[in-house]
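Trainee: Sequence and predicted structure, then a few things I'm wondering about:
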Amino acid sequence: MVTIPYAVMILAVYLLLIPVVHSSEMLPLNRLWILCGVLLAQTIVYGFIRRRTYIKICVGFAQTTKKARISMGEHLRTLSMGFFSKRDAGDLSTVLLRDYTEMENLASGLIPQVSVILVRLIISIIVLSAFDWRMVLAVILTIPMSLPFAIISYKRIGKISDKLLKAQQEAASRILEYVGGIQTLKAFNQAGEHFRILKETFLNQSKHSKRMELAAAPIGMIGRFVLNCGIGIVMLCGVWLLTGGDMSPFYYIVFLLLSLNIYEPIMTVFAFIADYARTNGSAQRIYILNNEKPLLEPKNSLPISDTEIIFKDVSFSYGDKEVLHNISFSIPPKGLTALVGPSGSGKSTIVKLVARFWDVDKGEIIIGDVPVTKIKNDDLLSKISMVFQDVYLFNDTIESNIRMGNSSAAMDEVVEVAKKAACHQFISALPQGYNTLVGEGGSTLSGGEKQRISIARALLKNAPIVLLDEATASLDPENEILIQQAISALVENKTVIVIAHRLQSIRNAQQIIVLDNGGIREKGSHDTLLKKGGMYAHLWEEQSRAGSWRLMDSIVN
C-alpha cells in the first residue's frame, strides 16, 4: 500500500515523457487523470487502514504493557524481603515505569515502522533490478559502507545507556529521600547540604544524557553523509550509461526517484538504533528482575490445625552475617509470648521468619504441625496480622487504611477496633473524621497516631496469629495502657508475639524469651526470670531504676 504512490509517480513520469520521445503523440491526459484517481483512492484507503491499525497497535501494546506490569507486581509479591533489602526503591520504580514504557514505545512505534521500511526497501530493489542491475549496484553500494558507523554508535549508546540509567535511578532515590526526609533535614539544618547532593545527581544525569546524544552523532552525521553520497554515485553512474547509450532517460529518472525511496528509510532506521540500544538495556533489566527466584511454594497448601509455632534448630543470615544461631523454642497457641533483648539480638528477624519473609538457612519453622514451606504464602499470611515498628500508611483515607485488615468489615467494626487501638478519639477530632486523607506514608499524622492506626488495622483483620514488632514504641504511657488492654483481649483467642523494650508492658506474658547475639539466653515467665537473676532480671532492674529517676526528675521540676 505504501509503495503505490511511487508506482503512480513512475507511471506519471512515463506518460509525461511520451510527447518528448514521440513528438507526434499527444499528452495522455485521460491516463494522468486516472493516475490521480488511483492516488486519491490510495490516500483514502491508506488513511483508513492506518488509523485502524494505529489504534489497534496502541491499544494492543498498552494492554500488553499493563498485563506485563501487573505480572511483574505479582512476581515481586512472591520475592523474599531479602531481595527488597538489596534493591533501592528508585531502582524498582525505574524498571516498572521507565523500562516498561521504553519497551512499549519500541513495540508500538519502532517495530511497525521498521517493518514497513524494510518492505519498501525490498520492493524498491526488486523493481529497480528489472530495469538495470548495474544501477542497482550503484544504489546499494553505500549502504554497507554506512553500517560500521551504525554498529559503533549502537555499542557506544549501549554502554552510556547503563550509566545514564544508574544516574536516573540515583536521582529518583535522592528525590524520594529529600522529599520524605525534609522535616528531619530542616530540623538539623541540613536541607541545603542535601539539596546540594540532589543537585549534583541532577547534573550527573544531565551529563550522561548529553553523552547519550553525542554517541548518536556518527549515525546522524557520518552515516547520513555516506548515504547521501550514494545519490551522487547513482547520478554519475546513470550519466555514464546514458552517454554510452546503454540506458534510456526514462530508466534514469526512475532510478533517481526510487533511490530516494531507499536512502531515506535507511536513514530513518539508523536514527532508530539509538532508541533500540536504550530499549535493549530496559529489556535486560526487566528480564533480570523477572528471573529473580521467588520463595518456593507448594502446589497444594496443607491446612493449619492450630497456631502453635515451633522453631527447630533455626539458623538465619543476612548475606554473610549470621544473626540467628541454631535456636529452638515453641510458642504456645492462644497466649502472649514476648521477645526481649538488646538491639540486634534477632527479635525482629524471628517475627519476620514466622511470616516467612525469608526462608531459614538451616532448621525448620512449624505452625500447627505444618512446616511453613508447605503452606502457600497467601494462606500463611491470611492467618497472620502484623504491626511493624516502621509503620507505612497509604495515601488514602484513615478508614481505607484501617479497612486493609478486612475490606468487607462494617463501619461499626472499623470504629470498634479504632477504639480498642486508642485512635478513635483523635480521628473523630479531625475535620473529616475517618474520611481524612493521611498523605503518602501517613505524612500528616504523628508517629504514635500512625502506629495506633496500624494496630487497628491488625485488630480488624482478626487473624489467629498476631505479630507486634515494637507496637507500643511510639505511644505515650496513657495510650500504651489502652493498647495493652486491647492486646490482653486478643490473648484469649489468638497467638500473640510481641517485641517490646518496656518490660513493664509484658509482665503478664505467658512466656518471655530473652535473646542476645542471635541466641536464646533465657526463657520463662516474668516471675521465673526475675528469680533466676540473669539477663532479664538485670534489664528489669535497669528499667526500674530509670523509671524511678524519671519520676523523681518530674517531681523536682
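Mentor: Thanks, I have it.
Trainee: contacts and neighbour counts: CA atoms only from here.
Mentor: Noted.
Trainee: longest helix in the protein, by residue count?
Mentor: helix 29-77 (DSSP state H).
Trainee: quick one: the following helix or strand past that one to chain centroid distance?
Mentor: Per DSSP states H and E, helix 29-77 leads on to helix 81-86 as the next helix or strand towards the C-terminus. Between the centre of helix 81-86 and the centre of its chain there are 14 Å (Cα atoms, centre = their mean, to the nearest Å).
Trainee: alright, now check it against this:
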Amino acid sequence: MIRMLLRVLGHEYAQPVRRAVALMTATALVEGLSYALLVPVLRALFGSTPEDAWPWLVAFGAAVAVYAVLRYVSDRSGFLAGTTLLRGTYHRLGDHLARLPIGWYDSGRLGEVSVLASRGVLQAMSVIAHLLAPFISACVTPLTIVAVMLAFNWQMGLAALAAVPIVAAIQMRTGRSMAATDTERHERDHEATGRVIEYLQAQPVLRAGGRTAERFRVLDDSLQEVQRASRRTALSALPGVVGLALAVQTMFTVVLALGAYLALGGDIGAAEILAILVLAARCADPLLSLSDIGGKLRGARYELARLEAVLRTEPLPEPAEPIQPVRHDLEFESVAFRQGDRTVIDNASLSVPEGQRLAVVGPSGAGKSTLLQLIARFYDVNAGAVRVGGVDVRAVNTEALMAQIAIVFQDVYLFDGTIEENVRLGRPDADEAEVRAAATAARLDEVIERLPGGWAANVGEGGALLSGGERQRVSIARALLKNAPIVLLDEVTSALDPVNEAAVHEGIERLMAGRTVVMVAHRMRTVQRADHVVFLDGGRIVEKGTHDELLRRGGRYADFWNAGRCGVITLPTDEDGNAVEPSKVDGSVLS
C-alpha cells in the first residue's frame, strides 16, 4: 500500500511518510511494552509486600505518559503527512489532467474523474491520516505483547504466538475472497452515480415525454444492483470476521487453560497468570479491529489503483526543443486522424494564408469540429502534419501554441463566478480599459447594463444564469481580450435567436478582423464572407475554392448552399454586410 502510494505521488513525499510510519511503529511498541509493567505491578500487589508496587506503578504511569506523547506526535505527523499528500495529489492530478488529450475525456470518463477527484482522492489519502496508525497498532502492539509474554513464561508465550500465522492467513484469505465483490460493488456504485446524474439532467426531456416513471424504474434497478452488490460484499466478509473472532477467542481460551494447568502444577504464581491473562486480553481488541481496518484499506487501495491508472495515461508529448512560430498561416498536409476504428479525417490537405478566412462546410459528422481541434492540438494526428506558421504544432510548446489561438465554441462553458472573471480568463493581466473595450466590441455591455449586479453579476455553474446568446457574448469578449492572431470558430451562431445572432455576428466580425480564421459554419451568409471554403464529407475534403467558384461548379457545395437557402430566415444587412437587428429595421419583412 505504501509503495503504491509513493508510486502514485512520487518519491519526493517518501520522507514525511516514512517519518510518520516510524513514529506510529514506535508508539505501538511503547504501548505494548507499557503493558509489560503490569506483571511486576500485579506480582507486588498480590505478594506479601503490596507497598513494593509503588515504584512499578510510577514506572507504568511514566510509560503511559510517554505513550500519550508519542501517540499525539505520531497522530499529528500522520495528519500533516496526509494533508501534504492530499495537496500533492490534487496538484499532480490537476496538472496531469490538463495535459491529457481532449479525446480522453469521453462522457463516461468525466463522471469517473469527477468522483475520483473528490471522494476517491480523499479516501485514498485517508490511509496516512486515519488508517495507518490503527493498522500498525493492530499489528505491532499484539506482537510486542506476545514477546513480553514469552519473556515472562515461554509456554504461554508460545501458545499466544501460535495464533499469529492463523490470524495472518485469515486476513489474507479474506482479502482475496473480497477482491471480486469489492470490484463489483465499486462498478455498481459508479454505474448508479451515472444513472442519478443522467436522471437529474434529463428531467426536462423526461417530463415533456411523460417518461418520468419509466426512467425512475431504470434508476431504481441500478440502485437495487448496488444494494445486491453491497449484500454480497457483506456476506463475503462474514467468514473472515467470524474466523478472526474465533481465532482470537480460541487463543485466549488456550492461554487461560494453559495458565490454569501451570498454576495447578506450581510452575507459575497466580499474580503472573493474572497479568499474562490481562496481556492476552489486551491483544484481542486490536486484532479484532483488523477486519474493519482491512475493509477500509481495500477501499483505499482500489481508489489508489484508479488514481494510478489515470496518472499513467500518457499525455501529449512536449517537444524537447520547442520552436516558436513567427507567422500565423495554417497548413494541413495529408492529415489523417482516427478515433478507435473510425477514420475522422482522411488525407486532408489545405492551407490558410495569414490574415485570411477559411470556412469549413459539410454535413453533421463530417469531421469539421475535429479539424479545428487538430489545429489547437487537442489531439495528435495519426499521419501527416498540422502546421502553424510553417511549424508542426507538435514542435510548439503547448502554452506558446495556445497563446497564438483564440477559440469560440458552439457550446460555451462559463465558470461559476462573475462576468468580469470569465472575461478576464482571456488575459488575466489586462487592465480595466481593455476589458471594457472587449466587452463593448462583443456587445456584452448591453447584457451587463440590464443585469442587477453588472460586472459583478454571477453567471452560475456553466453559465446557467445567462442565456445562450449572452454566454456567447462573454465567450467572444474573452477571445477579443486575448487578442490572439489565429481565431477558431465552431458554429457559434447556430442555436441563437435572430437578435442574439445579430449581436454575436457583429462581435465575431470584429474578432476576425485582420486575423487568420478557420470557422465551421452552417449559416450560408457567414460562409459568403470567407476567403476560402472547403466542403468536408466523411473526413475527406470533397471540394475547395472560393464561394463563387464552388457555386459555379455546381457540385456538393452548391447543393448544400441551395438546400440551406430554402426556408431559411436571414437578417437584413447594412452596406458593409453586417447584420442589422430587427428592432432597427423600419417596416422590413425578414426573408
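Mentor: Yes, it's here. Because the structure is predicted, anything quoted here is derived from the model rather than measured.
Trainee: now for the longest helix of the first structure, which elements pack on it?
Mentor: Using 3 or more Cα pairs under 8 Å, 6 or more residues apart in numbering; DSSP states H and E, the elements in contact with helix 29-77 of the first structure are helix 4-21, helix 100-105.
Trainee: Try it again at 10 Å.
Mentor: On a contact count with 3 or more Cα pairs under 10 Å, 6 or more residues apart in numbering; DSSP states H and E, helix 29-77 of the first structure meets helix 4-21, helix 100-105, helix 249-290.
Trainee: Check how far the last one sits from its aligned residues in the second structure, on average.
Mentor: In this case it means helix 249-290 of the first structure. Following the fit onto the second structure, the mean deviation recorded for helix 249-290 of the first structure is 2.1 Å by mean Cα distance after the TM-score superposition for the first structure.
Trainee: picking up where we left off before, any chance of the helices and strands packed on helix 29-77 of the first structure in JSON lines, plus mean neighbour count and distance to Asp379 of the first structure?
Mentor: Output for those, formatted as JSON lines (neighbours: other Cα atoms under 10 Å; distance: least, Cα to Cα, whole Å):
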{"stretch": "helix 4-21", "mean neighbour count": "16", "distance to Asp379 of the first structure": "62"}
{"stretch": "helix 100-105", "mean neighbour count": "20", "distance to Asp379 of the first structure": "31"}
{"stretch": "helix 249-290", "mean neighbour count": "18", "distance to Asp379 of the first structure": "23"}
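Trainee: Turn those helices into CSV, including distance to Ala429 of the first structure.
Mentor: Putting those into CSV (distance: least, Cα to Cα, whole Å) gives the following:
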stretch, distance to Ala429 of the first structure
helix 4-21, 73
helix 100-105, 44
helix 249-290, 45
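Trainee: Distance check, the aligned residue in the second structure for Ala418 of the first structure against Gly390 of the second structure.
Mentor: Under the alignment (TM-score structural alignment), Ala418 of the first structure pairs with Ala439 in the second structure. For Ala439 of the second structure, the distance to Gly390 of the second structure equals 33 Å [Cα to Cα, to the nearest Å].
Trainee: Find the helix or strand that the closest residue to Val435 of the second structure other than its chain neighbours is a member of.
Mentor: Among residues not flanking Val435 of the second structure along the chain, Leu481 sits closest, at 6.5 Å (Cα to Cα, 6 or more residues apart in numbering). Assigned by DSSP H and E, Leu481 of the second structure belongs to helix 468-482.
Trainee: And the helices in the stretch 101-250 of the second structure?
Mentor: Under the criterion DSSP state H, counting those that start in this stretch, helices of the stretch 101-250 of the second structure are mapped to 107-115, 121-126, 132-152, 154-161, 163-201, 203-208, 212-264.
Trainee: what stretch of the second structure does stretch 240-247 of the first structure fall on?
Mentor: So stretch 240-247 of the first structure sits over residues 261-268 in the second structure, by TM-score structural alignment.
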